[in-house]
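S.K.: after the sequence you'll find the predicted model.
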Amino acid sequence: MAECVHLLPRRWFLLSSLLLVAAAAAAAPVVHGYGGLTVGFYEKSCPEAEAIVRKVVAAAVHDDPTTTAPLLRLHFHDCFVRGCDGSVLINSTKKNTAEKDAKPNHTLDAFDVIDAIKEKLESKCPRTVSCADILAIAARDAAVRQGQWSKDGNLYEVETGRRDGRVSSAKEAVTYLPDSFDGIRRLITRFASKGLSLKDLAVLSGAHALGNTHCPSIAKRLRNFTRHHNTDPTLDAAYASKLRRECRSERDNTTQLEMVPGSSTTFDATYYSLVAQRKGMFHSDEALLRNDLTRGLVYQYMSSQHSFLRDFGVSMVNMGRVAVLTGTHGEIRRTCSLVN
């Protein structure tokens, strides 16, 4: 997950068309099973599983509100490589460089939160709840909006029943993970390869409402973008100047840049307003304006937060179904960073 204002005259035409698309494509965020997954999979084997995840996530976010974005990113980065099998959590060995040590994953965080959850679950229900399911539930709980969607504040119900994979490859992570410099065609191809639609692409990009980045991740957009442009021409010029003042060195790993200035710990639709103004942090954010459907969704969500939050739940469920291991496939790891 996880980068033109001159098109504004087309906005209302696109929005009216999208109403028809949304009516046909949007499903209720509550789902009840797919390919061996089901809502409430642990109801009998570990009835407190989701409550334990929620409690640990809530405590972590209370201590550090910036924990929300890393938890969402872990699930996203897991699902795009070998499917949602927990392989992003596996440590490298002398014989294998794992996903977490691939360059696109060097900024991943919150592994300690997942480890804390797993420790409590192993104590309560040994070898029952998979690390892959922990990632899916924790991602949902990181984006919780208390009381807005159900009695316990869930944006959507998580299908569970995934099992953990035994293989983790840094090379595969480099190949399959979306890049912050991807254009719209490349993004469409990457998402389609996982069975995810244009709508899923636009909606899941909304996770950039949370979190921070650092200067090296946008250095190319600010300086030496191409031989013809020192600055990425798709980035608002005034915003680019502001970012250059904050990032005086492309190697500055200390300065934190909020993905949504002033709102980086609040999960809402503000991100889409920035994208429409060409102030998205990544080139891949601006890429959403380069396709009729994704551009129309940008304008729809910036004016209807309810639509975004509803559709986000649907797309997260869609992503959580990618190439899952269920039944007798895979394993239930005792420690998320180690294969049994």
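M.R.: Yes, it's here. Residues are numbered from 1 along each chain as shown.
S.K.: from now on I want contacts and neighbour counts done on CA atoms only, so please keep to that.
M.R.: Will do.
S.K.: for the closest residue to His106 other than its chain neighbours, grab the count of nearby residues.
M.R.: Of all residues not flanking His106 in the chain, Lys100 sits nearest, at 6.8 Å (CA to CA, 6 or more residues apart in numbering). Using other CA atoms under 10 Å, Lys100 is surrounded by 26 other residues.
S.K.: for Gln300, same thing?
M.R.: 22.
S.K.: all helices of the stretch 101-250 of the chain, in order?
M.R.: Ranges of helices in the stretch 101-250 of the chain, per DSSP state H, counting those that start in this stretch, are 111-124, 131-142, 170-176, 184-192, 198-204, 219-222, 237-246.
S.K.: tell me which of the ones you listed lies nearest to Ala26.
M.R.: helix 198-204 (9.5 Å; CA to CA).
S.K.: helices or strands next to that closest one in the packing?
M.R.: helix 184-192, helix 292-303, helix 305-319 (3 or more CA pairs under 8 Å, 6 or more residues apart in numbering; DSSP states H and E).
S.K.: ok, second structure coming up, stack it against the first:
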Amino acid sequence: MDKNLFFILAFCLLLHGANAQLKIGFYNSSCPQAESIIERVVRLRFRNDPSVTPALLRMHFHDCFVRGCDASILVNSTRTKSAEKDAGPNETVRNYDLIDAAKAQLEAVCPATVSCADIITLATRDAVALSGGPHYKVPTGRRDGLVSNVEDVNLPSPALTVPEAFAFFGPKGFTLVDMVALFGGHSVGVSHCAFFQDRISDFQGTGRPDPTMDPRLAETLLKRCGTQSRPLNRDPTVFLDQGTGSVFDNQFYGQIRSRRAILKIDQELALDPSTARIVSIFASNRTAFNQIFERAMIKMSKIQVLVGNAGEIRKKCSVFNPRPKGKRG
């Protein structure tokens, strides 16, 4: 085995105690068409909009890192209660309608059988594969949560240091290697200028760009973004990977090693001694990156899952099933 790949695998620990009630092919008997239906919905959307991949990666991450992978991010707010969907960090999450479309087709053939949480997980897996990434087998059997509170949303900022970011990932059961691999999701997708504007013009109040950013990149970004903040719906965007921004590959790691990261946390991964070697290995070994990304995504999909009789199988992903008063958390 390649010594660098061995180094990575040696540090990649699978999550202990993962719930045995999740299993590959959970719906083989109850809804044998489930995974093919979801894949078809994702494929049709991808043909017209390849950005579905980063959108679903973001949705999956934002769901699992709050209350676990329970589809609580899909629930709409009501007149009396604000749900996770309306939290600031979720303002740019999109493609809820894709999940709804898959759910509607599944309800037509297998009523009250396939959870919205499993739809998010499977759709994300399919989108990654369509973008050129690995196609991994993911266990299913999750159930949907009964709670969605805007106050519960606490997600890592793109301006964190590596130790600050790991303070979010470590308690979820991830290693540093897992974390670096998951940030490889930035191989696809864009960022609004608002999330890195200080790096290109007035970094930490210095009146100058971030010294860790390639000056030529900073100049290009300044022309694109300017110095004035805008509402997100009018804020320009740039690809996080300036080479192959619509292809899921390992080129992102080579770029951040060349000080061409858009987000501060991405640049920190290449600079921090605890993660720099991992970045270097992923940059030169796509197989290593793919393997660890697969493991990390499967691990993430198991965070605090509800199984068995816990939670519910929502009939509509954006609304809790009707329940007797006093039974909702």
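M.R.: Done, it's in. In this text the structure is predicted, and so the values were computed from the model without any measurement.
S.K.: need the TM-score between these chains.
M.R.: Remark: TM-score between the superposed chains equals 0.90 [TM-score structural alignment, normalised by the length of the second structure]; 314 aligned residues with a CA RMSD of 2.1 Å.
S.K.: in TSV, list the helices and strands packed on helix 198-204 of the first structure along with distance to Lys44 of the first structure.
M.R.: Shown next, in TSV, are those (distance: least, CA to CA, whole Å):
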stretch	distance to Lys44 of the first structure
helix 184-192	35
helix 292-303	39
helix 305-319	22
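S.K.: show me where the first structure has strands.
M.R.: Ranges of strands within the first structure are 38-39, 159-160, 212-214, 256-258, based on DSSP state E.
S.K.: picking that back up, looking at the helices and strands packed on helix 198-204 of the first structure, which is closest to Thr128 of the first structure?
M.R.: helix 305-319 (21.4 Å).
S.K.: can you give me the buried ones in that closest one?
M.R.: 307-319 (16 or more other CA atoms under 10 Å).
S.K.: again with stretch 115-133 of the second structure
M.R.: 115-131, 133.
S.K.: please apply the same query to stretch 333-340 of the first structure.
M.R.: Result for stretch 333-340 of the first structure [16+ other CA under 10 Å]: buried residues Arg333, Arg334, Thr335, Cys336, Ser337, Val339.
S.K.: which one of those residues is nearest Ala23 of the first structure?
M.R.: Checking those one by one against Ala23 of the first structure (CA to CA), the nearest turns out to be Cys336, at 40.0 Å.
S.K.: which of the buried residues of stretch 333-340 of the first structure lies closest to Leu89 of the first structure?
M.R.: Ser337 (5.1 Å).
S.K.: check contacts around that closest one.
M.R.: Applying CA atoms under 8 Å, 6 or more residues apart in numbering, we find Ser337 of the first structure in contact with Leu89, Ile90, Asn91.
S.K.: just send these back as CSV, with distance to Thr234 of the first structure and neighbour count too.
M.R.: Putting these into CSV (distance: CA to CA, whole Å; neighbours: other CA atoms under 10 Å) gives the following:
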residue, distance to Thr234 of the first structure, neighbour count
Leu89, 35, 25
Ile90, 37, 22
Asn91, 38, 17
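S.K.: in helices, which of the residues you listed fall?
M.R.: Judged by DSSP state H, helices contain none of the contacts of Ser337 of the first structure.
S.K.: let's have the residues you listed in CSV, adding distance to Arg11 of the first structure.
M.R.: Formatted as CSV, the contacts of Ser337 of the first structure follow (distance: CA to CA, whole Å):
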residue, distance to Arg11 of the first structure
Leu89, 42
Ile90, 45
Asn91, 47
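S.K.: which one of the residues you listed is nearest to Val324 of the first structure?
M.R.: When the contacts of Ser337 of the first structure are compared against Val324 of the first structure (criterion: CA to CA), the nearest one is Leu89, at 15.5 Å.
S.K.: which residue comes closest to that closest one once chain neighbours are left out?
M.R.: Ser337 (5.1 Å).
S.K.: give the equivalent position in the second structure for that neighbour.
M.R.: Using TM-score structural alignment, the equivalent of Ser337 of the first structure in the second structure is Ser318.
S.K.: I'd like to know how far its match sits from Met59 of the second structure.
M.R.: 14 Å (CA to CA, to the nearest Å).
S.K.: circling back to that earlier point, single out the most deeply packed of the helices of the stretch 101-250 of the first structure.
M.R.: helix 131-142 (a mean of 26; mean count of other CA atoms under 10 Å).
S.K.: in the second structure, which residue range corresponds to that helix?
M.R.: Counting by TM-score structural alignment, helix 131-142 of the first structure sits on residues 116-127 of the second structure.
S.K.: surely Glu151 of the second structure touches Lys85?
M.R.: No. At 10.8 Å, Glu151 of the second structure does not count as touching Lys85 under the criterion of CA atoms under 8 Å.
S.K.: which residue is the nearest non-sequential neighbour of Thr38 of the first structure?
M.R.: Glu159 (4.7 Å).
S.K.: should've said Val128 of the second structure
M.R.: Thr53 (5.8 Å).
S.K.: that neighbour: neighbour count?
M.R.: 29.
S.K.: distance check, it against Gly245 of the second structure.
M.R.: Thr53 of the second structure sits 11 Å away from Gly245 of the second structure, going by CA to CA.
S.K.: which residue in the second structure lines up with the residue nearest to Thr38 of the first structure?
M.R.: Per TM-score structural alignment, Glu159 of the first structure is aligned with Pro139.
S.K.: isn't that match up against Asn28?
M.R.: No. Between Pro139 of the second structure and Asn28 there is no contact under CA under 8 Å: 11.7 Å.
S.K.: give me the more crowded residue out of these two.
M.R.: Ranked by neighbour count (other CA under 10 Å), Pro139 of the second structure and Asn28 place Pro139 first, with 19 against 11.
S.K.: any idea how far that one is from Gln204 of the second structure?
M.R.: Distance, Pro139 of the second structure to Gln204 of the second structure, using CA to CA: 44 Å.
S.K.: what's the end-to-end length of stretch 328-340 of the first structure?
M.R.: End to end - CA to CA - stretch 328-340 of the first structure spans 15 Å.
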